[in-house]
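Enquirer: Got a predicted model here, sequence first, then my questions.
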Amino acid sequence: MVAEIDGAGWPRIASLLIRCKMLTPSTAVRDMLWQRSWSAEIASLRHAISKNSSLLFLVLLAAQFGLQPLLSKQLLPRGHLPQVFLLSSNFSKILISLFILMFGNTRDEIADIVRAWSLRESILKAGIPAIMFSMQGWLLQVGQAHVDSLSFNLLNQTKTLSAALMCYLLLGRRQSRIQCFALVLLFVSALLLGTKGCSSFKKHSARDGSASDAFVFGVLPVVVAALSSGLTAAMTQRTLKGSAGRNSWLYSMELSMWGSACLIAGVCISDKRGRLLQGPYQGWSALSVVPVLTQAVGGILVGLVTKYSDSVKKGFALVSGIVLTTLAQCVLEDAPLTSWHLIAAVLVAISTVLHAQYPPVQLQRAKTM
């Protein structure tokens, strides 16, 4: 019957089924029709994404990277719980990834993903990195509240240092001489922001009583989070690109779920003043949802850019984000830029472009031989 329904004799069969009051197709026929229609839609969607949307993903990543600190500082209430923000962002990322996983794969592909999943493997490959991601996210939220937006983005770029080191130790990936020089430039920019840029921010923020906290609660948490992110980046890269790589959307959901469990446990232990009982979203407005969603989308965009573009274009996207942060801070924040900010921004831009454009040439030499 399946073959007949799919052929040209469908009208005659349909009339017969209507007369017999048996028009409802069987489960097998319904599955076949569902898979056939969705397979064509999914194939065309994947082709459109891979061919036409890489530039769109790069533009969105640059905008998210540049505006995220400003959106968080402008739209989130002062003194909000960082754990609540991260939990909300994780839940948003789970919903987005689940939607794409369900409608971006056929039923057979989803069944294969579910059958291959195991709790033990999920804990080892996603649980441990999720705990580290949660700690880094909390440190970044604390630091973001005590430094200006441009310094935050520039300091956060020091994660390239630890990423290069950990990729060499865990994955055996070497750096070229130009890339090593780019990492030195990045480290110098971090030192400038940690000393000169931080002192200028102290003078500006002294009227808010935060002068003594700018380094301890601002620069230091961001640098620690950025440097420790190299280990988690190497672990997740090995998980996604190994011999038995996991589905990227499933892995994003796993990281968000384990990270949320870690954050909930931390909130229950550390919430001694009972702020959650008073209302976790106390002081939030409707616009506070915007930085939550942009944070979730930003994590997804990084994976899309990595998949559909290359490291050179990704480097330019991050540089564009830094330029956007510089311009937006001049317009939106009452924190004037200093010459040290501009010097550090130029150093970070140069180091990012050099590191992306000049990878090791060992593979190219091997091919020519």
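Expert: Received the coordinates, thanks.
Enquirer: contacts and neighbour counts: CA atoms only from here.
Expert: Will do.
Enquirer: Next secondary structure after the helix ranked longest in the chain?
Expert: Longest helix in the chain, counting residues (DSSP state H): helix 27-52. Remark: after helix 27-52, the chain's next helix or strand is helix 54-75, criterion DSSP states H and E.
Enquirer: where exactly do the strands run in this structure?
Expert: Listed in chain order, the strands of the chain (DSSP state E) amount to none at all.
Enquirer: quick one: contacts for residue 313?
Expert: residue 58 (C-alpha atoms under 8 Å, 6 or more residues apart in numbering).
Enquirer: how much does the longest helix of the chain deviate in direction from helix 54-75?
Expert: If you take axes from the mean of the first three to the mean of the last three C-alpha atoms, to 10 degrees, helix 27-52 sits at 90 degrees to helix 54-75.
Enquirer: for helix 27-52, packing partners?
Expert: Of the remaining helices and strands, none touches helix 27-52 by 3 or more C-alpha pairs under 8 Å, 6 or more residues apart in numbering; DSSP states H and E.
Enquirer: and that helix, which residues are buried?
Expert: Buried positions in helix 27-52, judged by neighbour count with 16 or more other C-alpha atoms under 10 Å: 29, 33, 35, 38-39, 41, 49.
Enquirer: Reformat those residues as TSV; add distance to residue 357.
Expert: Shown next, in TSV, are the buried residues of helix 27-52 (distance: C-alpha to C-alpha, whole Å):
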residue	distance to residue 357
29	52
33	47
35	42
38	39
39	37
41	36
49	24
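Enquirer: ok, and here's another one to check against it:
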Amino acid sequence: MHPVSIYTHFAFVFYNYYRHLLVKYYARIILLLSYFFKIFNQKNRKLISLISLILQTTGIVLVLRYSRTRKAEPYISSTAIVTSEFLKGLICIVLVWFETDCSLNRLIRKLNDEIYGKPYETLKLAIPSGLYAIQNNLLFIALSYLNAATYQVTYQLKILTTALCCVFMLGKKIQKHQWLSLCMLAIGVAFVTWPSSDEANKRLETQSSKSWLQQFIGFGAVLMATLTSGFAGVYFEKILKTGPTSVWVRNIQLAIFGTIFGLVIVYIFDYKAVMEKGFFQGYSTVVWIVIFLQAIGGLIIAAVIKYADNIIKGFATSLSIILSSVVSYFVLNDFTPSLFFFVGAMLVITATFLYGWEKKVKVTSTSDQVRI
């Protein structure tokens, strides 16, 4: 049984388990998605994908914050990641189905040719998928051994490592003012996400109990996470921008490996909890919204990388952090802006305009040069 058949089998099991939810909600959502991507394929791909990423990232941050404040049975985050990867693959299959004029035979033939018929091309996606899984575990180690301030500041180096990977792997030319804007962006995001004084004091008290070796391990983990983040993102960009394979087929390939690596993580860290209360324990409507937004986010990120690049994606994500913080202040009342936040927001906005600024060179015509 090849990967497409395995994926189809799990899709059938998933559908039977949550048939009532899928029929009631996801059918309408898929129709809306098909209409959106019909517009998306016609024009303004770069702009639409960037706006969608800002809105999606803002939405998922707000829903996650809301899910933390409500009282409900906790869910296992590793299973949610697996479910979102699986759902992303299903949505991409539907989108490929639309590309094949809604023909089931053409869909099966295309998936078989692109995934099973080209094993080398499919295996390419195992690299970024595996690196993303490693990155998540490195961040968990870093959060365990570092205080919030050190973690936030150090992790923003991923903006610069991504830019360096773009230069060395894609041959991208970055101007001096753009390097300056990237440094401003990293500092600005660090300020925006800087913990409040109360939270920082609690973290520092916890940090004082950590040994020098543990802090060194945490610092090394977050540095490795920035490197894996930059390399994986740019590697995925290179795959998307080379070759005739569509972005949706690439996402199916990525979802297959993402599901596999995710299940391995569930088995290693949460096997006992899954055996006790089940894989879908604690799943409520809010959790399903988080999973859906996470799945859609994977598609939007791929579109941004395809039609823009990883650096532009970093700017869009940074702007969404500011937007979600502002909405949290007015709607959820769980965020109090500090001086660091306002300074960081100004740096992020300034860096965004500075990166897109192009120096206009005045060209003097020959008629102006020669005066009679």
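Expert: Arrived safely. What you see is a predicted model, and the numbers here were worked out from it, not measured in a lab.
Enquirer: Any idea what the TM-score comes out to?
Expert: The TM-score (TM-score structural alignment, normalised by the length of the first structure) is 0.67; 312 aligned residues with a C-alpha RMSD of 4.5 Å.
Enquirer: before we move on, the earlier item: from the buried residues of helix 27-52 of the first structure, which single one is nearest residue 174 of the first structure?
Expert: residue 49 (31.3 Å; C-alpha to C-alpha).
Enquirer: For the closest residue in space to the closest one that isn't next to it in sequence, list the residues it contacts.
Expert: Once flanking residues are discounted, residue 49 of the first structure sits nearest to residue 308: 8.0 Å by C-alpha to C-alpha, 6 or more residues apart in numbering. Applying C-alpha under 8 Å, 6+ apart to residue 308 of the first structure gives the contacts 49-50, 54.
Enquirer: So what does residue 115 of the first structure match up with in the second structure?
Expert: Matched across to the second structure, residue 115 of the first structure falls on residue 113, judged by TM-score structural alignment.
Enquirer: what number of residues lie near that match?
Expert: By other C-alpha atoms under 10 Å, 12 other residues sit near residue 113 of the second structure.
Enquirer: can you check the one 5 residues further on too?
Expert: Neighbourhood size, residue 118 of the second structure [other C-alpha under 10 Å]: 11.
Enquirer: From the centroid of the first structure, which residue is nearest?
Expert: Closest to where the C-alpha atoms of the first structure average out (C-alpha atoms, centre = their mean) is residue 299, at 1.6 Å.
Enquirer: For it, give me its contacts.
Expert: residue 93.
Enquirer: From residue 110 of the first structure, how far off is it?
Expert: Between residue 299 of the first structure and residue 110 of the first structure the distance is 22 Å, computed by C-alpha to C-alpha, to the nearest Å.
Enquirer: before we move on, what about residue 188 of the first structure?
Expert: For residue 188 of the first structure, the distance to residue 110 of the first structure equals 47 Å [C-alpha to C-alpha].
Enquirer: What of residue 282 of the first structure?
Expert: For residue 282 of the first structure, the distance to residue 110 of the first structure - C-alpha to C-alpha - is 39 Å.
Enquirer: Between the two, tell me which one has more neighbours.
Expert: Applying other C-alpha under 10 Å to residue 282 of the first structure and residue 110 shows that residue 110 carries more neighbours, namely 15 against 12.
Enquirer: Surely that one is in contact with residue 103?
Expert: No: Residue 110 of the first structure is not in contact with residue 103 according to C-alpha atoms under 8 Å; the separation is 9.7 Å.
Enquirer: is it true that residue 59 of the first structure touches residue 317?
Expert: Yes: using C-alpha under 8 Å, residue 59 of the first structure is in contact with residue 317, at 6.8 Å.
Enquirer: So the two - more neighbours on which side?
Expert: Neighbour count, other C-alpha under 10 Å: between residue 59 of the first structure and residue 317, residue 317 has more, with 25 against 19.
Enquirer: check contacts around the closest residue to the more buried one other than its chain neighbours.
Expert: Once flanking residues are discounted, residue 317 of the first structure sits nearest to residue 62: 4.8 Å by C-alpha to C-alpha, 6+ apart. Applying C-alpha under 8 Å, 6+ apart to residue 62 of the first structure gives the contacts 317-321, 324.
Enquirer: how about residue 62 of the first structure, what's its partner in the second structure?
Expert: For residue 62 of the first structure, the residue aligned by TM-score structural alignment is residue 54.
Enquirer: For that match, give its distance to residue 312 of the second structure.
Expert: The gap separating residue 54 of the second structure from residue 312 of the second structure is 11 Å, by C-alpha to C-alpha.
Enquirer: again with residue 122 of the second structure
Expert: Applying C-alpha to C-alpha, the value for residue 122 of the second structure to residue 312 of the second structure is 26 Å.
Enquirer: Residue 344 of the second structure against residue 192, yeah?
Expert: Yes: in this structure, residue 344 of the second structure is within contact of residue 192 by C-alpha under 8 Å, at 4.9 Å.
Enquirer: and the residue nearest to residue 151 of the first structure when sequence neighbours are not counted, how many residues sit next to it?
Expert: Closest residue in space to residue 151 of the first structure, ignoring its immediate chain neighbours: residue 193 at 6.6 Å, by C-alpha to C-alpha, 6+ apart. If you count neighbours by other C-alpha under 10 Å, residue 193 of the first structure ends up with 25.
Enquirer: Equivalent analysis for residue 175 of the second structure, please.
Expert: Residues lying near residue 175 of the second structure (other C-alpha under 10 Å) number 11.
Enquirer: Check residue 188 of the first structure too.
Expert: The local packing of residue 188 of the first structure (other C-alpha under 10 Å) involves 16 other residues.
Enquirer: Distance of it relative to residue 340 of the first structure?
Expert: As for residue 188 of the first structure, its distance to residue 340 of the first structure is 11 Å (criterion: C-alpha to C-alpha).
Enquirer: what's the answer for residue 197 of the first structure, then?
Expert: Applying C-alpha to C-alpha, the value for residue 197 of the first structure to residue 340 of the first structure is 6 Å.
Enquirer: And residue 259 of the first structure, by the same measure?
Expert: With distances taken as C-alpha to C-alpha, residue 259 of the first structure is found 36 Å from residue 340 of the first structure.
Enquirer: between the two, who's got more neighbours?
Expert: Legend: neighbour count by other C-alpha under 10 Å for residue 259 of the first structure and residue 340, higher for residue 259 (26 against 17).
Enquirer: so the more buried one makes contact with residue 137?
Expert: No: using C-alpha under 8 Å, residue 259 of the first structure makes no contact with residue 137, being 9.8 Å away.
Enquirer: out of everything not next to it in sequence, what's closest to the counterpart of residue 322 of the second structure in the first structure?
Expert: The alignment partner of residue 322 of the second structure in the first structure, by TM-score structural alignment, is residue 323. Nearest residue to residue 323 of the first structure in three dimensions, chain neighbours excluded: residue 66, at 7.5 Å (C-alpha to C-alpha, 6+ apart).
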